[in-house]
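**Student:** With the input below, show me the fold.
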Amino acid sequence: MSQKTVLLAEDDASIRLIVNQTLVGEGYAVRATSSPEALERWVRNGEGDIIVTDVYLTDTPIFDLLPSFRLARPDLPIIVMSGQNTILTAASAAEHGAFDYLPKPFDIDQLSETVARALKSGKGTTSPKPRLSQTAPNPLPLVGRSALMQDVYRVISRVMNTDLTVLIEGESGTGKELAARALHDLSTERTGDFHAIDLATMTPEDVSTQLFGKSGTEGLAHSETSTLYLDEIGDLPLDAQTQLVKLLREEGGARIIASTRKPLSRLVDEGAFREDLYYRINVVRIDLPPLRARKEDIPELVQAFLVRAEQRGLARKEVEPSAMDLLLAYDWPGNVRELENLIFRLAALSSDPVISQRDVERELRAESLKDLTAQASLEHEIETLLNRHVMADLLKGDASDERIYQKVLEQVERPLIKLALTITSGNKLKTAALLGLNRNTLRARMRALGLADT
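**Tutor:** Next up, the predicted model:
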């Protein structure tokens, strides 16, 4: 087999060097450049077996060059790299026929594996269907450049122009409807309307009428160019589930995107959700991460919400670094929606152009005071967790396991200490005072719990 040649286009010299060395080490010949003109010339001359390129070469978007590449070399696979890492970039790469999209920074082994897959597939670009604009108003329905969100963007970009049924799972406030709207809005195939139905607030009769229509009329589910978003499908009544199964057996009709905050697999086990419907809905699944798992996205989210607040007529505001540190330390049980509401509230109520740490503390403390009236709810949640995770051990009645009590206390104490350390930036003296402990006691508990004591 003859040696394959990679055309590498990257204007960052350090990245170009690393990628070059890696691909040479994998046995490829590499021609590297930072010039879009050189890349165009190589493609026109029939050189290379695959392109690995950044989205921007100097000031030239690679998407402007792909139509000519497709005409000259329709079977030439292209892998796009990008440091912008937004859903718009991933969607544009897919729409312009790129074999794959790699957000920077990426694992170098991932790049090697992707190059091998692309060469094996023999697939080049397809006819581009551009409809996206970097300057379009509010072009980014989902915000965040974390690795977890990159996984979300990649799935959306790969299935947005299909009619596959999608299940979006995630906690309340993570942006499930935004992900569904992105699938619809970024699609070149769905030219109809986006219909969102909140199943948690509807009666079975309402659901049946909206989805399937009354006698002699067609419901929302029959529009072939529209998207039907079924929010909280886990709350769908069993009789309506039966009708939905019938709809999904039919050809055509609206694309179905469903979301749930409840694990549907568990509902199936409990007999509260039809197994056949679960497997029809769960063709492609998107898992939206909670905000506490992607805190590196908080600064960008805050900036996006401040811009939106200004667009709504509020004064321009900034957030001081210490206030941002406090936002990063908080765990956001209400996820992105809670952060958005807080930023809008601060933008409206703060009289200064800069939102201070004291402003954030005041608002979070007010929320905490509200939570004090819901201690019974907290205790109920703890009891629910104990029933789920500890009940089986207690039912065994095994007196030889004397550590059940201690295990439960440790599993509560460990995250409590970790949270306090996060808030105090690791200052153990402040952490001890915050928790009402002696410093030596804190150190002893950290050692016992396996927490680093540095």
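
**Student:** Going by C-alpha atoms from here, please, whenever you check contacts or count neighbours.
**Tutor:** Will do.

**Student:** where's the closest residue to Arg44 other than its chain neighbours relative to Lys430, distance?
**Tutor:** Spatial nearest neighbour of Arg44, excluding adjacent residues (Cα to Cα, 6 or more residues apart in numbering): Ala72 at 6.2 Å. Applying Cα to Cα, to the nearest Å, the value for Ala72 to Lys430 is 65 Å.

**Student:** can you give me the strands in the protein?
**Tutor:** Using DSSP state E, the strands of the chain run over 5-9, 29-33, 50-54, 56-57, 60-61, 78-82, 100-103, 166-169, 194-198, 227-231, 255-260, 284-287, 318-319, 354-355.

**Student:** Next, the angle from the second one to strand 5-9.
**Tutor:** I take that to be strand 29-33. Angle between the axes of strand 29-33 and strand 5-9 is 20 degrees (criterion: axes from the mean of the first three to the mean of the last three Cα atoms, to 10 degrees).

**Student:** can you give me the angle strand 29-33 makes with strand 50-54?
**Tutor:** Interaxial angle, strand 29-33 versus strand 50-54 (the same axes, to 10 degrees): 30 degrees.

**Student:** Can you tell me what sits against strand 29-33?
**Tutor:** For strand 29-33, the surrounding residues in contact (Cα atoms under 8 Å, 6 or more residues apart in numbering) are 3-11, 16, 20, 23-24, 39.

**Student:** one more to line up against the first:
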Amino acid sequence: MSVLLVEDDASIAIVITAALEAEGFAVTRCDSVAERDRLLAAGRYDALVTDVMLTDGDGIETIDAVRRAAPDMPIIILSAQNTLDTAVRASDTGAFEYFPKPFDIDELARTVRQAVGSNSARSVPSEDAPVAGLPLVGRSAPMQAVYRMITRVLRNDLTVLVLGESGTGKELVAEAIHQLGQRKSGPFIAVNTAAIPGELIESELFGHEKGAFTGAVARHIGKFEQAQGGTLFLDEIGDMPMQAQTRLLRALQSGAIRRVGGRDEITVDVRIIAATNRNLEPMIAAGTFREDLYYRLNVVPITLPPLRERADDIAALARHFLALAAGEGLPRHSLSEDAAELIAQQAWRGNVRELRNFIYRLALLAREDTINAAAVQPLLAANARPDAGDGQVTLASVVQHWLDQNEPPSGLIYDAALAAFEKPLFTAVLRRTGGNQLRAAQVLGINRNTLRKRLHELSIDPLDVVRPG
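**Tutor:** Coordinates of the predicted model:
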């Protein structure tokens, strides 16, 4: 059994060669696209292991030449460019596997043996280019595992269950699967099941006929029909009422729905991606979540790591959000190394969502083009103590910043002020009401569902608010 190894880092090439030879492979090494093509033209190999960035070209962009020379040879791609874009590009070539650097050398050797044993490469997908502007950011090892799982579900319609704490970016994963998958030309419909009253969720998902219930003055097309030919993302699936779970299970089993008050079954062609920040298995044991629905949804689980487990990504995320903020009309800034390091040291219990909100607030309030640690520290101090006093301090900073401008920045002050006091306000009221959301909504004078939606968006867990310590 022979392997062609294309790697321009001599030390890595030596280690890979030793591992493959220990598995019984004869390894031929080279370090360029030109030499690779010459060797493929001169002989036959059972597998190709190739880096992406080579001395004379891109190992992925030139895969077509490999396919012409050896159409059935499995390809394993290695890369230090550990982004979702690279993982998707590798998947688009029909590669047998993709390994971000650094990788487990034993796992690589086992994968090469498996690839040779299969004696066939994955089918090459269509030549459609990947969508630009991929929504996920990060090169840490935990995110590499996420990227690899995403690439495995792009060329099929398997149901995906995205797991992770609130604010980790579960909807972004769903969007990435849709944008990069075979249903990208269809609609992407997202439903936050936690934000819909229990008595209305079936109507929202499946639609209703005129006169189906009091207030149903016209036919309503539900989310399943709206997502026809595309993807339906069911967020916070763990909060779905039991009756709605039963109807959802029936729809997944049959591929058809019936509107509330309707008689006819309607065939639906949608991909389902569900997400939750809850542990569903204890809920199954408690009888609050259907076990059969769980197994229907949990075909391919993808677990998103909390931000504290991917601290290496925080600086990159902060700079990414600064750029997004500038694109949305906020002042343009750069982030100094000491500021990035200070931000990366924080806990960010609200995960990526909390970091994003913080960076947007920082972009509005910072006075210098380059934001340093001294500018970050006061906002971090306010962010770390979510009580009413801190809200007043931060709001005062917003007002002062507005007064310092010759002209107030149009459309920004209201949002910035809300961001400054809404989270500490909700936290203080929940603490006073012992975490009772219904009572808190009454005190605030807002709808309970509005409160639940904002708590979700602000990454506030009512249990954490009242939990001792």
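
**Student:** Any chance you could compute the TM-score here?
**Tutor:** Here the TM-score for the pair of chains, by TM-score structural alignment, normalised by the length of structure 1, is 0.77; 376 aligned residues with a Cα RMSD of 2.4 Å.

**Student:** would JSON lines of the strands of structure 1 with mean neighbour count and distance to Val268 of structure 1 be doable?
**Tutor:** Formatted as JSON lines, the strands of structure 1 follow (neighbours: other Cα atoms under 10 Å; distance: least, Cα to Cα, whole Å):
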{"stretch": "strand 5-9", "mean neighbour count": "22", "distance to Val268 of structure 1": "48"}
{"stretch": "strand 29-33", "mean neighbour count": "18", "distance to Val268 of structure 1": "52"}
{"stretch": "strand 50-54", "mean neighbour count": "24", "distance to Val268 of structure 1": "44"}
{"stretch": "strand 56-57", "mean neighbour count": "20", "distance to Val268 of structure 1": "47"}
{"stretch": "strand 60-61", "mean neighbour count": "13", "distance to Val268 of structure 1": "47"}
{"stretch": "strand 78-82", "mean neighbour count": "23", "distance to Val268 of structure 1": "40"}
{"stretch": "strand 100-103", "mean neighbour count": "24", "distance to Val268 of structure 1": "35"}
{"stretch": "strand 166-169", "mean neighbour count": "24", "distance to Val268 of structure 1": "15"}
{"stretch": "strand 194-198", "mean neighbour count": "17", "distance to Val268 of structure 1": "20"}
{"stretch": "strand 227-231", "mean neighbour count": "25", "distance to Val268 of structure 1": "18"}
{"stretch": "strand 255-260", "mean neighbour count": "24", "distance to Val268 of structure 1": "13"}
{"stretch": "strand 284-287", "mean neighbour count": "18", "distance to Val268 of structure 1": "16"}
{"stretch": "strand 318-319", "mean neighbour count": "19", "distance to Val268 of structure 1": "45"}
{"stretch": "strand 354-355", "mean neighbour count": "19", "distance to Val268 of structure 1": "47"}
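
**Student:** So which of those strands is nearest Gly144 of structure 1?
**Tutor:** Ranking the strands of structure 1 by proximity to Gly144 of structure 1 (Cα to Cα) places strand 100-103 first, at 12.1 Å.

**Student:** Can you tell me which helices and strands that closest one packs against?
**Tutor:** Strand 100-103 of structure 1 sits against strand 78-82, helix 87-95, with contacts defined as 3 or more Cα pairs under 8 Å, 6 or more residues apart in numbering; DSSP states H and E.

**Student:** Make a markdown table out of those and add distance to Leu378 of structure 1.
**Tutor:** Shown next, in a markdown table, are these (distance: least, Cα to Cα, whole Å):
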| stretch | distance to Leu378 of structure 1 |
| --- | --- |
| strand 78-82 | 43 |
| helix 87-95 | 36 |
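
**Student:** for these, which one sits closest to Asn282 of structure 1?
**Tutor:** For these, proximity to Asn282 of structure 1 was assessed by Cα to Cα; helix 87-95 is nearest, at 21.9 Å.

**Student:** how much space between Ala339 of structure 2 and Asp292 of structure 2?
**Tutor:** Ala339 of structure 2 sits 49 Å away from Asp292 of structure 2, taking Cα to Cα as the criterion.
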